[in-house]
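Peer 1: Generate a structure from the sequence data that follows.
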Amino acid sequence: MGITDFFTDVWETFSHPSPEAEAPPTGGSSTDSPASGTDEESGEEAEANKQDSKNKGEGEQGHKPSDDDEEEEEEEEEEETVDPKEKLEKECETSKECSPAKHHYDECVERVTGQIDNDGKASEDCIEEFFHLAHCATQCAAPKLFAALK
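Peer 2: Have a look, this model is predicted:
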């Protein structure tokens, strides 16, 4: 089956509605009561609605929230835990271990920012330096993170 055959089949399926969908309703329709799905109300419904409006304060009542529900909501809204990995990686970025990678990244950022200010565009980016710094920070933080998780 080629691509044109596929599109032809799709076109034929959706361009010709099935005959069952357009068939007229069978059987007669009643004129005694309104058709379903209309906003008209029958005499019985009108009488029942009048009785309900008279008995407004009596009988069934809807759900009224209580104070217990508020307490449950407060318990559910507990503080979300903070990921310790992010904090450890930030500490490692400024540590002595990652200072060479941080130094190269900072120099690159200054160089690229200067190029953008002078020329309106940069001839390089700092992706490689960023990945070196991120790798160093991750390697530094990993043992501390797993020690904290145990």
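
Peer 1: use CA for all of it now, contacts and neighbours both
Peer 2: Fine.

Peer 1: Report the distance from the helix ranked longest in the chain to the chain centre.
Peer 2: In the chain, taking DSSP state H as the definition, the longest helix is helix 127-149. The chain centre lies 29 Å from the centre of helix 127-149; the measure is C-alpha atoms, centre = their mean, to the nearest Å.

Peer 1: which residues of the protein fall in helices?
Peer 2: 3-15, 43-54, 67-76, 84-93, 99-119, 127-149.

Peer 1: this one as well, want them side by side:
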Amino acid sequence: MSDKAGSEDPKPQLEEECGDSHHCHSFKERLEACSARVEGGESEGETCVEEFFDFMECVNHCVAPKLFSKLH
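Peer 2: As a prediction, the model looks like this:
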């Protein structure tokens, strides 16, 4: 969603940058390791929901101040 013609939503880029940041690195590693176990069939019944929420909490905490500073 944009409020000016031609401007893009900065949130997806900020989420990617924050997800790759050193602050969220350990959460991303835990989520990727869990996903690999689940996709590989190594962990029956595991869903990675906790790891996903922990990672997204870190990403959102990083994105919020950057995103709100861009809003006018």
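
Peer 1: Need the TM-score between these chains.
Peer 2: These two chains, once laid on top of each other, score a TM-score of 0.81 by TM-score structural alignment, normalised by the length of the second structure; 68 aligned residues with a C-alpha RMSD of 1.9 Å.

Peer 1: about what we covered before: would you format the helices of the first structure as TSV with mean neighbour count included?
Peer 2: As requested, those are exported to TSV (neighbours: other C-alpha atoms under 10 Å):
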stretch	mean neighbour count
helix 3-15	10
helix 43-54	11
helix 67-76	9
helix 84-93	16
helix 99-119	15
helix 127-149	15
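
Peer 1: how far apart are the longest helix of the first structure and its match in the second structure?
Peer 2: Superposing on the second structure places helix 127-149 of the first structure at an average distance of 0.8 Å from its equivalents, by mean C-alpha distance after the TM-score superposition for the first structure.

Peer 1: What range does that helix cover in the second structure?
Peer 2: The aligned range for helix 127-149 of the first structure in the second structure is 49-71, by TM-score structural alignment.

Peer 1: before we move on, what about stretch 5-15 of the first structure?
Peer 2: Using TM-score structural alignment, stretch 5-15 of the first structure finds no match anywhere in the second structure.

Peer 1: Check stretch 102-110 of the first structure too.
Peer 2: With TM-score structural alignment as the criterion, stretch 102-110 of the first structure aligns to 28-36.

Peer 1: Mean distance between that stretch and the first structure after superposition?
Peer 2: Mean for stretch 28-36 of the second structure is 0.4 Å (mean C-alpha distance after the TM-score superposition for the first structure).

Peer 1: can you tell me which residue in the first structure aligns to E17 of the second structure?
Peer 2: That one, E17 of the second structure, aligns with E91 by TM-score structural alignment.
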